[in-house]
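Asker: okay, sequence plus prediction incoming.
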Amino acid sequence: MAEISDAPAVTSGELAAVLRAMDEKYRALFDAISKQASSSKSEAEIKEEIHPLQMPHVKLEGPENYVSWAEHAETILVSRKLEGYILGTVEKPEEEGSKEGQKWRATNALVRAWLLSSMSSQIAKQVERIKDASEIWRLLKGTYSGVGNEMLACKIQNELQELSQGERTVVEYVSELKRLWSDLDYYDPVEMECGKCIEKHSKWTERRRVRDFLNGLHPRFENRRAALYGSGKLPSLEQAISAIASEETRLRLEAAGSASQGVTQRRSAFLAAGGGRYQRTGAGNGERKCFECGSPEHLVAGCPKLMGGGRGRGQD
């Protein structure tokens, strides 16, 4: 058996004293490491937040395209988690020299520069002196949003009444219709509080838009349009668009098949009309001609040279 050691045992008090001494000795080192990690994380967050922003497809020119511009701009900023800098939900820190203050200034400057570059030069001159991106956004919205603008609502209503498909494809026609509908809803909103009233108004609006869509179609869709009207129940807008798009595909394939069949028929008629006067030539058959004189107008059996210049067969 192993002998029991006679070394004195370490008491719990002595062990606690040793741990306290080690904690005091290495606390400064632990604090420095923790501070460095926090600083690195903050810098990474800043770099991620001020990632380069793509420009919106629509440039702000005035009240006519503000709705489209604002939708594109806000969508891009939301994708980068920067919408708070235009909506005012990210407040400016009181201490500008702090890390939070520096971060806010850098990000606000990025969003502000991006906003100025997404509008025409004439509009940019009006707001280029404003330092806060949220103030620029608020001013542009108040000036160009046009909510309740009766002139714009009237203009859009006239465009809807005059719009027809013409030579557009179904997709192009529907895209233009939906753009005008969306703008009209924005400039001439309907305010309702009753849930049932809102539901009834939505159904009424959709029926009206289905009729607008069908009535503006090209005459080539007359049969399909009459079938939809005569079904007894007006389809939804999505169903009507799907039915007309399918009809467009059918008509396109039918036209392509008719064109191909017409080419085949003309080719056959041409070959039938010229078959008695011309001999087919090809790699397999070769050109038919007289082996004696080389003329393609007759064969060797009827060659005048062998027949004596027109005299009877066998005469010199």
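Answerer: That came through, no problem. Residues are numbered from 1 along each chain as shown.
Asker: only C-alpha atoms from now on, for both contacts and neighbour counts.
Answerer: OK.
Asker: going along the chain, name the helices of the stretch 151-300 of the chain.
Answerer: 170-187, 195-215, 222-229, 237-274 (DSSP state H, counting those that start in this stretch).
Asker: could you report the neighbour count for V67?
Answerer: By other CA atoms under 10 Å, the residues close to V67 number 22.
Asker: ugh, wrong one, I meant A73
Answerer: 22.
Asker: residues contacting it?
Answerer: P56 (CA atoms under 8 Å, 6 or more residues apart in numbering).
Asker: and if you look at S117?
Answerer: A124.
Asker: rewinding a little: could you dump the helices of the stretch 151-300 of the chain to JSON lines with distance to G13 and mean neighbour count?
Answerer: Listed next are the helices of the stretch 151-300 of the chain as JSON lines, based on distance: least, CA to CA, whole Å; neighbours: other CA atoms under 10 Å:
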{"stretch": "helix 170-187", "distance to G13": "76", "mean neighbour count": "16"}
{"stretch": "helix 195-215", "distance to G13": "73", "mean neighbour count": "14"}
{"stretch": "helix 222-229", "distance to G13": "92", "mean neighbour count": "14"}
{"stretch": "helix 237-274", "distance to G13": "80", "mean neighbour count": "13"}
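Asker: which among those helices is found nearest to Y144?
Answerer: helix 170-187 (11.3 Å; CA to CA).
Asker: before we move on, back to that, which among the helices of the stretch 151-300 of the chain is found nearest to I46?
Answerer: Relative to I46, the nearest member of the helices of the stretch 151-300 of the chain by CA to CA is helix 170-187, separated by 35.7 Å.
Asker: what angle separates that closest one from helix 195-215?
Answerer: Relative orientation of helix 170-187 and helix 195-215, computed by axes from the mean of the first three to the mean of the last three CA atoms, to 10 degrees: 140 degrees.
Asker: one step back: looking at the helices of the stretch 151-300 of the chain, which is closest to N149?
Answerer: Closest of the helices of the stretch 151-300 of the chain to N149 is helix 170-187, at 6.0 Å (criterion: CA to CA).
Asker: which strands or helices does the closest one pack on?
Answerer: If you count contacts as 3 or more CA pairs under 8 Å, 6 or more residues apart in numbering; DSSP states H and E, helix 170-187 packs onto helix 150-162, helix 237-274.
Asker: dump these to TSV, plus distance to L139.
Answerer: Converted to TSV, the helices and strands packed on helix 170-187 look like this (distance: least, CA to CA, whole Å):
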stretch	distance to L139
helix 150-162	20
helix 237-274	37
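Asker: give me the most central residue, this protein.
Answerer: H57 (10.3 Å; CA atoms, centre = their mean).
Asker: what's that residue in contact with, if anything?
Answerer: H57 touches 69, 72, counting by CA under 8 Å, 6+ apart.
Asker: part of a strand, is it?
Answerer: No. Counting by DSSP: H, G, I helix; E, B strand; the rest coil, H57 is not found in a strand; it is coil.
Asker: the helices of the stretch 151-300 of the chain: which one's closest to K155?
Answerer: helix 170-187 (9.3 Å).
Asker: here's the one I want to compare it with:
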Amino acid sequence: MAARNPRGANAAPIPPMEDSSSPYYLHPSDNPSFQLVPHVLIGSNYINWSRSVTTTLLAKNKIAFVNGTLPRPTEDDWLFSAWLRCNNMVVSWLRNSISAQICSSIMYIDNAHEIWSDLRDRFSQLDTARVYQLRQKIMSLTQGNEDVNTYFTNLRILRDEYRHSQPITWCICVICRCNSASKWNSYQEEECSMQFLIGLNSSFSQIRSSILSKIPMPSLSKVFSLVLQEERQRTIDGNSSYTSVVTPSVSEQPYSANAAQSYNRNRICSHCGKTNHTVDKYFVLHGFPPSFGKGKGKFNAKDGGSFSKSVNYVENSFDECEKSSISTSVDVPSPEQCQQLIHLLQTQLATAAATPSPLPSASPNNPPTTNCASFTGSFSGNCDWEG
């Protein structure tokens, strides 16, 4: 690699080990005990770990030692010692950023590029089972009892890992002019926004409808910002949701709520089968109390015992109980029974008419009376009205 010479073309070149823009340059603060990322590699977090390590190596200008762009020079090369020193420094950084179990498996690999390739081959391959698992978690993820920020973070973690398994673009052009990568990125972002809105609680239905009605649909960051603003507004107002319970007024409440101490719907009359009373307090059978009808209703005898109810009376229990009492307490005879009863009465009347009753003796205190049968038919009796 040619070294830059800021002193001019005729001046002596700067050695790569002293040039801050060269990958062979080591800062005085660089030491083998340095850890590249705070979270070590445990296997399942390889995607996040690799991206964090790549960012740190790019900042330290040492990415060329792991991606293979700066291969190992020959031993007779004058930069061999500088490469070996920087390579061992990167190897120490990688080992410090890996768990002890995984580090033991790469302890005998001295090339940083070989270590990076080995870790990528072991942990970066997403099989079909892992893709299915990620897709299932994304589809079943909902907000639940979590706040909007936590729910969005969990969804973004799963979505980014799933997105990493998908192709970057579908472009097949030699020199891309269709802007396929940008369109594919926009589509993935819109899919994540849609999934975020689907998993929100029903209390955010109003802001969700407002976002879906916008054309074109806002970006994922804008959607999250709008929903988060809605949640903060509810926190300021002191309401966790827009769902409110309206308590009815006293006049709109049913009679059972206004007079819960007088009537109990759990009580059932054994005579009529209705609620709100028992057979021992059935007024139709036992009579109405003297104070009945004051404030609630009045008993009207002209209408056959009907009851004029007030507005808050619970139901037509009195009329129904009265009808039930009439229908159950009186047995209507059949036509045959009526004919037998008439025949029996006629027989008794005929027998009474044929048998004369003896007249009582007359006395001053007991005047004679006349036995006059008050039956229908001819009258055969002697009555001396004048004495």
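Answerer: Arrived safely. The shown structure was predicted, so the numbers you read here are calculated from the model rather than taken from an experiment.
Asker: thinking again about what came up before, just give me the match in structure 2 for the residue nearest to the centre of structure 1.
Answerer: Under the alignment (TM-score structural alignment), H57 of structure 1 maps onto P38 of structure 2.
Asker: that match and L94 of structure 2: what is the separation?
Answerer: P38 of structure 2 sits 12 Å away from L94 of structure 2, taking CA to CA, to the nearest Å as the criterion.
Asker: sorry, back to before: now the helices of the stretch 151-300 of structure 1 as CSV including distance to L152 of structure 1?
Answerer: Output for the helices of the stretch 151-300 of structure 1, formatted as CSV (distance: least, CA to CA, whole Å):
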stretch, distance to L152 of structure 1
helix 170-187, 7
helix 195-215, 19
helix 222-229, 31
helix 237-274, 25
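Asker: of the ones you listed, which is nearest E14 of structure 1?
Answerer: The nearest among those, by CA to CA, is helix 195-215 at 74.7 Å.
Asker: quick check: angle from that closest one to helix 222-229?
Answerer: 160 degrees.
Asker: list the buried ones in stretch 92-103 of structure 2?
Answerer: 92-98, 103 (16 or more other CA atoms under 10 Å).
Asker: which part of structure 1 matches it?
Answerer: Counting by TM-score structural alignment, stretch 92-103 of structure 2 corresponds to 113-124 in structure 1.
Asker: A181 of structure 2 reaches I172, doesn't it?
Answerer: No. The pair A181 of structure 2 / I172 is not scored as a contact, 11.0 Å apart, by CA atoms under 8 Å.
Asker: any chance of the buried residues of stretch 92-103 of structure 2 in TSV, plus secondary structure and distance to R72 of structure 2?
Answerer: Output for the buried residues of stretch 92-103 of structure 2, formatted as TSV (DSSP: H, G, I helix; E, B strand; the rest coil; distance: CA to CA, whole Å):
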residue	secondary structure	distance to R72 of structure 2
S92	helix	17
W93	helix	18
L94	helix	18
R95	helix	20
N96	helix	22
S97	coil	23
I98	strand	24
C103	helix	23
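Asker: and the furthest pair within these?
Answerer: W93 and C103, at 11.4 Å, using CA to CA across the buried residues of stretch 92-103 of structure 2.
Asker: what's the closest non-adjacent residue to A245 of structure 1?
Answerer: V170 (6.2 Å; CA to CA, 6 or more residues apart in numbering).
Asker: and of the helices of the stretch 151-300 of structure 1, who's closest to L163 of structure 1?
Answerer: Of all these, helix 170-187 comes closest under CA to CA, at 8.0 Å.
Asker: residue range in structure 2 corresponding to the closest one, please.
Answerer: Using TM-score structural alignment, helix 170-187 of structure 1 pairs with 148-165 in structure 2.
Asker: which residues does the matching stretch contact?
Answerer: Identification of contacts with stretch 148-165 of structure 2 by CA under 8 Å, 6+ apart yields 47, 126, 131, 134-135, 137-138, 141-143, 188, 192, 196, 224, 227-228, 231.
Asker: 7 Å instead, please
Answerer: With contact meaning CA atoms under 7 Å, 6 or more residues apart in numbering, stretch 148-165 of structure 2 is reached by 126, 131, 134, 138, 143, 196, 228.
Asker: which one of those is nearest S209 of structure 2?
Answerer: The closest of the contacts of stretch 148-165 of structure 2, once distances to S209 of structure 2 are taken by CA to CA, is F196, at 13.1 Å.
Asker: for the counterpart of the closest one in structure 1, give me its contacts.
Answerer: The equivalent of F196 of structure 2 in structure 1 is F213 (alignment by TM-score structural alignment). By CA under 7 Å, 6+ apart, the contact list for F213 of structure 1 is empty.
Asker: same check, this time on F30 of structure 1
Answerer: Taking CA under 7 Å, 6+ apart, one finds nothing in contact with F30 of structure 1.
Asker: what of the one 10 residues further on?
Answerer: Remark: with contacts taken as CA under 7 Å, 6+ apart, S40 of structure 1 is in contact with nothing.
Asker: mind listing the strands for structure 2?
Answerer: 297-300, 306-309 (DSSP state E).
Asker: out of those strands, deepest packed?
Answerer: Of all the strands of structure 2, strand 306-309 has the most neighbours on average by mean count of other CA atoms under 10 Å, namely a mean of 16.
Asker: what range in structure 1 matches that strand?
Answerer: Strand 306-309 of structure 2 covers no residues of structure 1 once aligned (TM-score structural alignment).
Asker: can you give the contact residues for that strand?
Answerer: Contacts of strand 306-309 of structure 2 (CA under 7 Å, 6+ apart): 296-300, 319.
Asker: make a markdown table out of those residues and add distance to Y255 of structure 2.
Answerer: Below are the contacts of strand 306-309 of structure 2 laid out as a markdown table (distance: CA to CA, whole Å):
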| residue | distance to Y255 of structure 2 |
| --- | --- |
| K296 | 11 |
| G297 | 14 |
| K298 | 17 |
| F299 | 19 |
| N300 | 22 |
| D319 | 17 |
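Asker: give the equivalent position in structure 2 for A21 of structure 1.
Answerer: Using TM-score structural alignment, A21 of structure 1 lines up with nothing in structure 2.
Asker: how much space between A21 of structure 1 and F270 of structure 1?
Answerer: In terms of CA to CA, A21 of structure 1 sits 109 Å off from F270 of structure 1.
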